[in-house]
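Novice: next comes the sequence, and after it the predicted model I'd like to discuss.
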Amino acid sequence: MQEAAEVPAIDLPTLQQWTETIGRAQQMMLEFWVNQAKDAQPPADQWSMSLWADMSSLWTIDGSRIADRQAQLLTQSLDLWNRFLSPGTDAGSPADKDRRFKGDAWRSQPLFDLIRQSYLLVSDHLLANIDEMEGLDPAQRERLRFATRAIIEAISPSNFAFTNPEVIERTIETGGQNLVAGLEHMLTDLSRGQLTQTRADAFELGRNIASTPGKVVFETELFQLIQYNPTTEEVFRKPLLIFPPWINRFYILDLSPEKSFIRWAVEQGHTVFIVSWKSADETLKDVTAEDYVRAQVSAIDTVRDVLGVKSVNTIGYCVAGTTLAMTLAWLTAQGQAQKVESATYFTAQVDFEDAGDLKIFVDDDQLALVSALSQGKGYLDGRFMTATFNLLRGQDLIWSYVVNNYLLGKEYTPFDLLYWNSDFTNLPARWHREYLADLYRDNKLMRGEISIAGTPIRLGDVMTPSYVQAGREDHIAPARSVWKMMEAMKAPMRFLLAGSGHIAGVVNPPSSGKYQYWTFDGKAASLDEFIEKASETQGSWWPDWMEWIRPHAGKLVPATGARIPGGNPKYPAIEDAPGRYVTMR
């Protein structure tokens, strides 16, 4: 095997030449932004037109502030160059923690260290410009910040072969075979219309992912209902019914066996049911939010009938948690709240005023784009939503794969979570538009402006005992937004703040020993007060939830008869879990 080639050292004259070049590049970047805003013509698509309007005002709001920022950038740039040109000067900085530049060559080779730190310096200034601009409304500022951050991530020197020392070294080492392999990966992704993040052939539904044994015992045109086999001799009388989000596949809660919440809940003695939503096609073009509420009520009534019980415990994840709150409000209005013993919410929101980065995509122009993308089909291609969520964390979910798999030519690592992330689901177009407009944009649920089957629903009337879980680093359903559920309902509620984000904060089994969570048994008036008074516990929060739900689960009964999927003659097994709906595109 060939030894890895070293990137040649840079002498002082060469370094000085590069210093001047990078300085000019910095100035060009700033001039480019100014000229784009002042001179460019509006682009054709509607969302970009809105963004262009924001950018065109950015540089005309306060010219003195722009000049101050440019002067500050020049001063810091000179300081950076002097540190590199002065022997023995420490060139370290907080930028050393950036994962894009973790390779030793980014620091050991002066040229690439200068490229790295210059890029980060300019990036910080571009973002700071937006934060300091006056005259922007919050929506404009967020759109500008998002677009600027996306551009900054895209032009990182780590993303290009000739400015990434790791790629240069690997190209020399492999004789360019890494670029050939990377080209093959890229062409494959272009043909699929989707970025590959993991080896698809490493997983098979029902074998090593979504493999908890069970049966489909009921189905409609919108969902299948799966009941799982008990693994204990006795089970709690009151079953657990899980509603996963229909924007993703249900098996986020049934990944590999060691990560599966479903398998773990079964092992704790719960009779577990879960809804597997159908990926939308033309037949679901007229589905609305009301249909999903009715579907949840149907699943609740079916589980009650299967087991002959009066009430069930429920879990709603993300958007399905939002809908679960709507379902409970509707059942309350109908005098049927007793059908649900308890509700658990995984990273769910009911007040969308502070709903985070996704609000960038819910103005009128974005809604028009969604309509255009689904025109004539009645559904929105799930790859659009996958790309949107990836873009929210572009550095981790897009550009890291461009570098590793396109430039370095590495093979994909098997990872069940990324397999699930790439397994997209189509969305009913009418429902999706209503969801974005009514909830994210207009916040109608909190305003009491939503009716189900002609009945107005009010969250403040819901008295179902509830467990509310949020993720401290969640960028899809921010903890501050999830907390507002504590203020929206008068029910007895427990709030738990988990470490990590929207997925890892939820899927964190006790066996992993990862992360932590915060709880407070008193009454906090705000999230800030909760955080101030909460106690931190290391590890998974699942056992805390188990202790909370135990009083709601009822007495232990034998795991026989209807507790075994298909054991109720009225609901014979239709097929093995995970069912066919989860395989439909």
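Specialist: Received it, and whenever you're ready, just let me know what you need.
Novice: CA atoms for contacts and neighbours, from now on please.
Specialist: Noted.
Novice: by contact count, what packs against the helix ranked longest in the chain?
Specialist: With secondary structure taken from DSSP state H, the chain has its longest helix at helix 12-39. Taking 3 or more Cα pairs under 8 Å, 6 or more residues apart in numbering; DSSP states H and E as the contact definition, the neighbouring helices and strands of helix 12-39 are helix 46-58, helix 63-85, helix 110-132.
Novice: pipe these into TSV and attach distance to Q194 per row.
Specialist: Written out in TSV, the entries for those read as follows (distance: least, Cα to Cα, whole Å):
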stretch	distance to Q194
helix 46-58	22
helix 63-85	38
helix 110-132	28
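Novice: strands along the stretch 251-400 of the chain, start to end?
Specialist: Taking DSSP state E, counting those that start in this stretch as the test, the strands found in the stretch 251-400 of the chain are 272-277, 312-317, 340-346, 379-380.
Novice: for the last one, packing partners?
Specialist: In this structure, strand 379-380 packs against helix 364-374, strand 427-428, helix 429-434, with contacts taken as 3+ Cα pairs under 8 Å, 6+ apart.
Novice: one more to weigh against that first structure:
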Amino acid sequence: MAGGASDLAPGKRDRRFTDPAWSENPLLRRLVQLYLAAGRTAEELVADAGLEARDRRRVEFLVENLTEALAPSNVPLLNPSSAKAAIDTAGLSLVRGAGQLARDLVSAPRIPEMVDGSGFAVGENIATTPGAVVLRTEVLELIQYRPQTETVSEVPVLVVPPTINKFYAIDLAPGRSLVEHIVREGRQLFVISWRNPDARHADWGFDTYVRSILDALDAIEEITGTDRTMLGGICSGGILATITSAHLAAIDRQDRLAGLFLAVTVIDTTDAGTAGALVDRRTAEAAKRRSRRTGYLDGRSLAEVFAWLRPGDLVWNYWVNNYLLGKRPPAFDILFWNSDTTRMTAALHADFVDMSLDNQLADPGTLEVLGTPIDLSRVTVDAYIAAGVADHITPWESCYRTTTLLGGESRFVLSTSGHIAALVNPPGNPKASYRVNDTNPPESSAWLAGAEVRQGTWWSDLTEWLSARCGGTRPAPDHPGSDTRPVVGDAPGTYVHEK
């Protein structure tokens, strides 16, 4: 290889070495080949080591991070694009990059800035679907979206968002909003916006959040005059929605639910990807102690952890752009949302950690919430479960295992996207597709082998599923709220603005 006989080259999708100099300059070409060969050797050594699944994921995580960090494209001036930028700007690109690096190191998350958020404003060009806040408590605001059709389905829909980010991942820009899509399909839609907690709210745990979802269901039933609601949840919000469903089943009130839909939600934490493999009891207890001291877990800490799960795309890509080229990161609505993190109360953090480590939701009766044992097999309403095939936070195979835990009929849908892109999947993208299978075999690999690929977005599939379970239609309400539940403000509310 050192003599130049190797034909080893970067893959066509490897953006690190697209500059022609990496292939045309003999020295740079040999350097890239040596780097690629070393990385391939490291991967083969791990694959041949015969490690247990958990240990293998940990070693793979370490090897991937070391390999990505050592890429020659990360070195100032050695990177041809960096050298050209320095020449073109008389060194100002490196000066700007050094300034950005210093600013990023000052505060968490200590990773390169991923988005230029200066052009985004929540309520102005982000989270703009018309609606009103019809319930405000210490824990949440409940948003009722204004109908955009003459008639609406009898059964309303309630969506529970994540607890570590703000709700508007499902209501980004017009045309890229799941909220907008559901409303335009004739649904009565309600979405929770969680308060951004601080140290005063350290004791809010599963009981508090499930009780708050029940409060939201009470308000929806009162406003709409119906006795059933379709309950949905996303990521950690999906866990809370599932627990709520099991609690209602335990007290014989599952009749309040028309169904359950979950997106990018892991319930069974057995071998739940790299993130799960990196956490053991010692590190978990240390993390819980830290959040107890402050009263909360800072969402920026999680954002940093999640970034290192995909170091090439979420760290070193921006290292080159921001520091070596001295450019600003792109303005992208998904990344703006991702940077708008929230805190998680210490009690809720501890509850989630314990649930994950002990896999409590997969073991009936192990977890108690609001005084009732949680047994997911008693949740017999139909369920819709969506996941992303490229999801690095909630692996789709782990999401699939929910089909084996719930007691009703489940439909599993697999999008081509990652964690958040799976949610922002509007119609009109000619490259979009998803997989479906009318059966749910025990193993995810068997499901995938028998799945059918359909063109378009899984949003359309969800629409059909909801239509079959949300009853007939009725005239759309003239205004949000009711006499007993008056409007307290316009969407997107006030809690979404809390920092």
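Specialist: The structure has been received and is ready for your questions. Predicted model, so just to flag it, every value in this text is computed and none were measured.
Novice: about what we covered before: where in structure 2 does the longest helix of structure 1 fall?
Specialist: Counterpart in structure 2 of helix 12-39 of structure 1, with TM-score structural alignment as the criterion, is absent.
Novice: now swap in stretch 400-418 of structure 1 and tell me
Specialist: Residue correspondence for stretch 400-418 of structure 1 in structure 2, counting by TM-score structural alignment: residues 317-335.
Novice: list the buried ones in the matching stretch?
Specialist: Using 16 or more other Cα atoms under 10 Å as the burial criterion, the residues of stretch 317-335 of structure 2 that qualify are 317-329, 333-335.
Novice: now which residue in structure 2 aligns to D363 of structure 1?
Specialist: D363 of structure 1 maps onto D280 in structure 2, by TM-score structural alignment.
Novice: now E487 of structure 1
Specialist: Alignment note: E487 of structure 1 maps to T404 in structure 2; criterion TM-score structural alignment.
Novice: since we're on its match, how many residues are nearby?
Specialist: 18 (other Cα atoms under 10 Å).
Novice: could you find the closest non-adjacent residue to it?
Specialist: The shortest distance from T404 of structure 2 to any non-neighbouring residue, by Cα to Cα, 6 or more residues apart in numbering, is to P442 (6.9 Å).
Novice: for the stretch 51-200 of structure 2, what spans make up the strands?
Specialist: Taking DSSP E, counting those that start in this stretch as the test, the strands found in the stretch 51-200 of structure 2 are 131-136, 140-145, 151-153, 157-160, 189-194.
Novice: and the stretch 451-585 of structure 1, by the same measure?
Specialist: Assigned by DSSP E, counting those that start in this stretch, the strands in the stretch 451-585 of structure 1 fall at 451-452, 455-456, 466-471, 493-498, 516-519, 535-538, 556-558, 575-576.
Novice: mind putting the ones you listed in JSON lines, mean neighbour count and distance to D351 of structure 1 included?
Specialist: Written out in JSON lines, the entries for those read as follows (neighbours: other Cα atoms under 10 Å; distance: least, Cα to Cα, whole Å):
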{"stretch": "strand 451-452", "mean neighbour count": "16", "distance to D351 of structure 1": "16"}
{"stretch": "strand 455-456", "mean neighbour count": "12", "distance to D351 of structure 1": "17"}
{"stretch": "strand 466-471", "mean neighbour count": "25", "distance to D351 of structure 1": "14"}
{"stretch": "strand 493-498", "mean neighbour count": "24", "distance to D351 of structure 1": "16"}
{"stretch": "strand 516-519", "mean neighbour count": "20", "distance to D351 of structure 1": "22"}
{"stretch": "strand 535-538", "mean neighbour count": "14", "distance to D351 of structure 1": "26"}
{"stretch": "strand 556-558", "mean neighbour count": "13", "distance to D351 of structure 1": "37"}
{"stretch": "strand 575-576", "mean neighbour count": "16", "distance to D351 of structure 1": "38"}
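Novice: how about those strands, which one is nearest P138 of structure 1?
Specialist: When the strands of the stretch 451-585 of structure 1 are ranked by proximity to P138 of structure 1, the top entry is strand 466-471, at 23.8 Å, counting by Cα to Cα.
Novice: relative to F190 of structure 2, how far out is the match of E487 of structure 1?
Specialist: When Cα to Cα, to the nearest Å is applied, the distance between T404 of structure 2 and F190 of structure 2 equals 28 Å.
Novice: in contact with T148 of structure 1, which residues?
Specialist: By Cα atoms under 8 Å, 6 or more residues apart in numbering, T148 of structure 1 lies in contact with 126-127.
Novice: how about it, what's its match in structure 2?
Specialist: For T148 of structure 1, the aligned position in structure 2 is V63, judged by TM-score structural alignment.
Novice: so which of the helices and strands packed on strand 379-380 of structure 1 is the most surrounded?
Specialist: Per-stretch averages of neighbours, counted by mean count of other Cα atoms under 10 Å, single out strand 427-428 among these, with a mean of 26.
Novice: so where is that one in structure 2?
Specialist: On the basis of TM-score structural alignment, strand 427-428 of structure 1 is assigned to residues 344-345 in structure 2.
Novice: the matching stretch vs structure 1, average distance?
Specialist: If you overlay the two and look at stretch 344-345 of structure 2, the average distance to its match in structure 1 is 0.9 Å (mean Cα distance after the TM-score superposition for structure 1).
Novice: give me the contacts around that stretch.
Specialist: The set of residues external to stretch 344-345 of structure 2 that reach it, using Cα under 8 Å, 6+ apart, is 163-164, 196-199, 201-205, 291, 295-299.
Novice: same list, the strands of the stretch 251-400 of structure 1, but as CSV with mean neighbour count and distance to I155 of structure 1 please.
Specialist: Below are the strands of the stretch 251-400 of structure 1 laid out as CSV (neighbours: other Cα under 10 Å; distance: least, Cα to Cα, whole Å):
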stretch, mean neighbour count, distance to I155 of structure 1
strand 272-277, 26, 39
strand 312-317, 23, 35
strand 340-346, 24, 35
strand 379-380, 26, 30
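Novice: ok, back up a step: out of the helices and strands packed on helix 12-39 of structure 1, flag the one nearest L459 of structure 1.
Specialist: Nearest to L459 of structure 1, of all the helices and strands packed on helix 12-39 of structure 1, is helix 46-58, at 33.2 Å by Cα to Cα.
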